[in-house]
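**Student:** Using only what follows, build the 3D model:
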Amino acid sequence: MARIAELHQGLVPPSTAAPATGAATTSPTAFASALQGATSSTGLAGADGASTALGFSGAAGTTAAASTAAAGATGTATTAGQRALQLAQAEVGQAEQPPGSNDSPRIADYRTATAGSGVGPWCAYFVSWAAKNAGAPLGEAGQGFGGVSAVSSWAQRTGRWTPAAAGQPPQAGDLVVWGGQHIGIVESVDADGKIHTIEGNSSNMVTRRTHDSSGDGASGYVRLG
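**Tutor:** Okay, the predicted model is just below:
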């Protein structure tokens, strides 16, 4: 019987001992497959998709959209008046330093558009600056104007003047004149006739204002082109 047991034991293959560390032995092929699966699941293999999820591609898209919007805004400025309006819009909030002085470094820039200008009421300097930088300087010689009456006189001489009494609503980019006292630029006109403007030297700064359909007594409008 002992001999039979020995023969039986000899027929059983020896067991494979596990490594002392207890780590499983993995074939190179299996390891590569496991790595590929792990990489995909963490998003490294799908880096473009992960970037989109994190907003990087989206940020680029947003920037492109913003650039397109900016280009579209510039593209809408097809007339000198519209270009002057865009320039005026960028100046809203510029104020006298100190208040009541009719001066500041920025207001001094507005005066450079008018020949012979000096520190003083600057609403006409402001529209002269916007018109000049829009490529449509005021005056026969492009000299700009420091007085409101001079602007309206020039506009009437050159066929650019529309009296408010004519009842024709202004367009965005037109200059709006109140006698010899004040001048601004039309930003928009509502369906009910309200006129929105941007005006220099209004409350000592470049300010947005809203007027009724008569322009609150405006005397007329100047078409820059």
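**Student:** When you work out contacts or count neighbours from here on, use the C-alpha atoms and nothing else.
**Tutor:** Will do.
**Student:** tell me, what residue is most central in this protein?
**Tutor:** Geometric centre of the chain, nearest residue: residue 70, 5.8 Å, by CA atoms, centre = their mean.
**Student:** tell me which element it is part of?
**Tutor:** Assessed by DSSP states H and E, residue 70 sits inside helix 56-76.
**Student:** Show residues contacting that helix.
**Tutor:** With contact meaning CA atoms under 8 Å, 6 or more residues apart in numbering, helix 56-76 is reached by 51-52, 82.
**Student:** Please, where are all the strands along this structure?
**Tutor:** For the chain, the strands defined by DSSP state E cover 161-163, 175-178, 182-189, 195-202, 205-211, 220-222.
**Student:** Make a markdown table from those strands and add distance to residue 124 to it.
**Tutor:** Below are the strands of the chain laid out as a markdown table (distance: least, CA to CA, whole Å):
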| stretch | distance to residue 124 |
| --- | --- |
| strand 161-163 | 16 |
| strand 175-178 | 10 |
| strand 182-189 | 6 |
| strand 195-202 | 8 |
| strand 205-211 | 12 |
| strand 220-222 | 13 |
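**Student:** Ok, which of these comes nearest residue 34?
**Tutor:** strand 182-189 (64.9 Å; CA to CA).
**Student:** Touching, residue 94 and residue 106? I think so.
**Tutor:** Yes. Under the criterion of CA atoms under 8 Å, residue 94 makes contact with residue 106 at 7.3 Å.
**Student:** Would you do the same for the sequence below? I want to compare the two.
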Amino acid sequence: MDGGDPGVADPIADGLLEAMRSELGYREKAGQHTKFGDWYAENIDRDPQYKNAPWCDMFIAWAADKAGVRDYVGTFAWTPSHANWFKAQNAWSETPEPGAIVFYDWSGSKKVGAIDHVGVVEKVADDGKIHTIEGNVDKVWLKRKVRDESKVVGYGLPRKVMENKTGSGPDVLVLRGEGTGGSNAAAAGVIGGHPVFEWPGAQSAALASGVVTLLLGSALVMNQMARTRRSAVSGGRHRRHRPRRLALWRGGDDA
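**Tutor:** All right, here's what the predicted structure looks like:
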């Protein structure tokens, strides 16, 4: 799979990352207790043990629910199950992109069954390093991290889940170049069954901002309708779960 078109607006990634940024600086409480575990235990898998469980993936589920995109992100606590869900959705990639769910194995095995931790890509730097937002890092924090790909197993792409479920991607706007033509939009092609437009000249920035905002709002409203029902895929157990008892394992950053 490719890494996506950098000129295409992705409302799923934008909504998910916005929800995650609102929690930067959060720190878990005593006993590994978090509000994300509380939410997961009350809304996804009604088991009180999640209230004090490793929370890197539960934070992503919480953010996806807040953004109204959990049908495309998944609601998991067990990271290997989350990765396998993306594989089953034909939405697995080896190429990072903003909004991708990144799965790590600190041993470097590249095996899904050995995945230890998960985060979300915020941007990909020119040097190839990924800038992420992750929960349960540096023992207790929710923060940004900069990592190379040596420990990355792969990436789950929510935008591909949406494309595969609906038969098309989200409505998109592509801006190309800085022409000097008139103010009317010109059709630039079709992506995922939706028309793509380009606006020449200085008017493009303001017009694009308004259109992207409108499209993002439309996508989130439609997905909001799904928030009241349980996700079609139940939340998985966290890595190294034992029957009827969560293992005493942090499941987070290796630092």
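**Student:** if we can go back for a sec, so which of the strands of the first structure is nearest residue 123 of the first structure?
**Tutor:** Closest approach to residue 123 of the first structure among the strands of the first structure (CA to CA): strand 195-202, 4.5 Å.
**Student:** what residue of the first structure matches up with residue 19 of the second structure?
**Tutor:** With TM-score structural alignment as the criterion, residue 19 of the second structure lines up with residue 87 in the first structure.
**Student:** Let me see the contact set for its match.
**Tutor:** Residues in contact with residue 87 of the first structure (CA under 8 Å, 6+ apart) are 130, 133-134.
**Student:** try it again with 10 Å
**Tutor:** The contact partners of residue 87 of the first structure, taken as CA atoms under 10 Å, 6 or more residues apart in numbering, are 81, 127, 129-131, 133-134.
**Student:** Please apply the same query to residue 144 of the first structure.
**Tutor:** 111-117, 124-129, 131-132, 137-138, 150-151 are the contacts of residue 144 of the first structure under CA under 10 Å, 6+ apart.
**Student:** if I look at the match of residue 19 of the second structure, how far off is residue 133 of the first structure?
**Tutor:** The spacing between residue 87 of the first structure and residue 133 of the first structure, counted by CA to CA, to the nearest Å, is 8 Å.
**Student:** shared neighbours of those two, which are they?
**Tutor:** Jointly contacting residue 87 of the first structure and residue 133 under the rule CA under 10 Å, 6+ apart are residue 127.
**Student:** Which parts of the first structure are helices?
**Tutor:** Taking DSSP state H as the criterion, the first structure carries its helices at 2-11, 28-42, 47-54, 56-76, 80-89, 105-111, 123-133, 148-157.
**Student:** Could you identify which of these is most buried?
**Tutor:** Highest mean neighbour count among the helices of the first structure (mean count of other CA atoms under 10 Å): helix 123-133, with a mean of 27.
**Student:** In the second structure, what stretch matches it?
**Tutor:** Counting by TM-score structural alignment, helix 123-133 of the first structure corresponds to 56-66 in the second structure.
**Student:** To what extent does that stretch diverge from the first structure after superposition?
**Tutor:** Here stretch 56-66 of the second structure, set against the first structure after superposition, deviates by a mean of 1.2 Å using mean CA distance after the TM-score superposition for the first structure.
**Student:** quick one: that stretch to chain centroid distance?
**Tutor:** 9 Å (CA atoms, centre = their mean, to the nearest Å).
**Student:** ok, now stretch 59-76 of the second structure?
**Tutor:** Chain-centre distance of stretch 59-76 of the second structure: 8 Å, with CA atoms, centre = their mean.
**Student:** what do you get for stretch 157-170 of the second structure?
**Tutor:** 13 Å.
**Student:** ok, now stretch 82-91 of the first structure?
**Tutor:** Distance, centroid of stretch 82-91 of the first structure to centroid of chain: 13 Å (CA atoms, centre = their mean).
**Student:** In the first structure, what residue corresponds to residue 145 of the second structure?
**Tutor:** So, by TM-score structural alignment, residue 145 of the second structure is matched to residue 209.
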